[in-house]
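> coordinates only, sequence not included:
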């Protein structure tokens, strides 16, 4: 029996997220370089990001040729451009002044796949790299990562926007993300659901309460 999908959010109708979607319009332009393996992933946070921030640009690929259109767009862009990627040369976005009217480039995939995209696209290294300060706790309970500080692409965007645009309400992003996580957990067998009890968090940072 075939499953019926919502034509708007593209999730199964019994897991439709439309009621949890509240679009926002940040000044910052979000651009996602997405690994092909993430496109149809059931836990794809970029799909939710694009619903909440409709102006998000998503380019799928691995090789430089896959991002030819993106490179043309960036070349013609008259805004500051930053690569969101932690490295020895990256700086904390919270500790420096960055004009919110800028472009943020984010790599969407596992750490290994994101690193591969970076290695295959050395042109990305021409842009200054920024990262989030330590202490953020991921709300992505249903997807494992090899790193304890791993955030989904949506979470990274939300916290980056919070740092760049303090007056912007990022709750629509976290609300929609939490709704997706909750629906995915509810779809699991009851014995499995117990593994994903929601931790206490405050503004994306771990709470001691």
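Perfect, thanks for sending it. All values reported here derive from a predicted model rather than from experimental measurement.
> all contacts plus neighbour counts: C-alpha atoms, from now on.
OK.
> And for residue 133, the neighbour number?
13 (other CA atoms under 10 Å).
> how about it, what does it touch?
Counting by CA atoms under 8 Å, 6 or more residues apart in numbering, residue 133 makes contact with 92-94.
> Make a ChimeraX selection of the buried ones in the residues you listed.
Here is the ChimeraX selection string for the buried members of the contacts of residue 133, based on 16 or more other CA atoms under 10 Å:
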select :93,94
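> Sitting in strands, which of the contacts of residue 133 do you find?
Judged by DSSP state E, the contacts of residue 133 include residue 92 as members of strands.
> now, which of the contacts of residue 133 sits nearest residue 43?
Using CA to CA, residue 93 is the member of the contacts of residue 133 that lies nearest residue 43, at 26.7 Å.
> just to revisit the earlier point, reformat the contacts of residue 133 into JSON lines and put distance to residue 102 next to each item.
Shown next, in JSON lines, are these (distance: CA to CA, whole Å):
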{"residue": "92", "distance to residue 102": "16"}
{"residue": "93", "distance to residue 102": "13"}
{"residue": "94", "distance to residue 102": "15"}
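> Pasting the second one now:
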């Protein structure tokens, strides 16, 4: 696997002074999907064309966690970029990406935490009339990937994000994420947020496929973690297979 999150994971491991051992690593994990080898999901990985991009700004060890769902976004969205967050420094490649004229970056974060004039709720809203161009820019969704406390810290202490319009999501549905506990009942995991963004951008097949990929990954992860039988004919597996096959 050689997507942006896997590369960041390798860089983070290389910089570590001691090995990172995730729970349940004793039986060996597949390096491509991070699941226990007995529950590898690689053969089911879908492919779908996506015009939008995703920029993940990740907490210190987020890329190392087998439960991280930013990895699933990178599995699916070819133009996924991943950067480790630091309070004292910013990767020049990140600032260059945010300034790239082909992209319209949107920082995805609850609108209640910012000035109202920065908040957009639809992608056709132009935060600055001068930004309207003859050729529509590709949306780039900037996601702060970490715990809720980490995401708030990244949001407050990243001045290079202050000029970006803030995309505030109002999904009207509950999260189905099951791999970690959240301090907020209304919090969605990173892959769920990305799926909502893709749907908003008109990338509905990609949004549905990412949701199904998350559900299948979660089923394999929890089956291995809890030592339960894996139902490879489950509704989630069938849904992913049908999406991968395309329209009938």
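Here it is on my side, so go on. Predicted model only: the values in this text are computed from it and were never measured.
> coming back round to it: now compare the contacts of residue 133 of structure 1 with structure 2 and keep only the conserved ones.
Using both residues aligned by TM-score structural alignment, their matches' CA atoms under 8 Å as the contact test, no member of the contacts of residue 133 of structure 1 is still in contact in structure 2.
> what's the spacing between the residue sitting nearest the centre point of structure 2 and residue 44 of structure 2?
By CA atoms, centre = their mean, the mean C-alpha position of structure 2 lies nearest to residue 70, the distance being 3.4 Å. Relative to residue 44 of structure 2, residue 70 of structure 2 is positioned 17 Å away (CA to CA, to the nearest Å).
> which stretches of structure 1 form strands?
In structure 1, the segments counted as strands under DSSP E are 29-34, 57-60, 81-84, 91-92, 103-108, 129-131, 201-202, 205-206.
> can you tell me which helix in structure 1 is longest?
Identified as the longest helix of structure 1 according to DSSP state H is helix 171-186.
> just checking, what packs against that helix?
If you count contacts as 3 or more CA pairs under 8 Å, 6 or more residues apart in numbering; DSSP states H and E, helix 171-186 of structure 1 packs onto helix 45-52, helix 153-164.
> give me the stretch of structure 2 that the last one matches.
For helix 153-164 of structure 1, the aligned range in structure 2 is residues 190-201, judged by TM-score structural alignment.
> any idea how far the matching stretch is from the chain center?
From the chain centre to the centre of stretch 190-201 of structure 2 is a distance of 8 Å (CA atoms, centre = their mean, to the nearest Å).
> Between the helices and strands packed on helix 171-186 of structure 1, which one is closest to residue 27 of structure 1.
Nearest to residue 27 of structure 1, of all these, is helix 153-164, at 8.9 Å by CA to CA.
> can you give me the angle the closest one makes with helix 171-186?
Angle of helix 153-164 of structure 1 versus helix 171-186, following axes from the mean of the first three to the mean of the last three CA atoms, to 10 degrees, is 160 degrees.
> quick check: angle from helix 153-164 of structure 1 to strand 103-108?
150 degrees.
> what helices or strands is helix 153-164 of structure 1 leaning on?
helix 45-52, strand 103-108, helix 171-186.
> on that earlier part again, quick check: the longest helix of structure 1 compared with structure 2, mean distance?
Compared with structure 2 after fitting, helix 171-186 of structure 1 has a mean deviation of 1.6 Å; criterion: mean CA distance after the TM-score superposition for structure 1.
> Can you point out the buried residues in that helix?
In helix 171-186 of structure 1, counting by 16+ other CA under 10 Å, buried: 172-174, 176-182, 185.
> Quickly name whichever of these is closest to residue 139 of structure 1.
Of all those, residue 139 of structure 1 sits closest to residue 178, with 7.4 Å by CA to CA.
> What residue in structure 2 is paired with the closest one?
Counting by TM-score structural alignment, residue 178 of structure 1 corresponds to residue 215 in structure 2.
> Adding distance to residue 3 of structure 1, write the helices and strands packed on helix 171-186 of structure 1 out as CSV.
Formatted as CSV, these follow (distance: least, CA to CA, whole Å):
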stretch, distance to residue 3 of structure 1
helix 45-52, 19
helix 153-164, 26
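> Identify whichever of those lies nearest to residue 72 of structure 1.
helix 45-52 (21.4 Å).
> And the closest one, what does it pack against?
By 3+ CA pairs under 8 Å, 6+ apart, helix 45-52 of structure 1 packs against helix 153-164, helix 171-186.
> how about the ones you listed in CSV, adding distance to residue 134 of structure 1?
Listed next are the helices and strands packed on helix 45-52 of structure 1 as CSV, based on distance: least, CA to CA, whole Å:
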stretch, distance to residue 134 of structure 1
helix 153-164, 12
helix 171-186, 19
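> circling back: so which of the contacts of residue 133 of structure 1 would you say is closest to residue 75 of structure 1?
Relative to residue 75 of structure 1, the closest of the contacts of residue 133 of structure 1 is residue 93; by CA to CA it sits at 23.1 Å.
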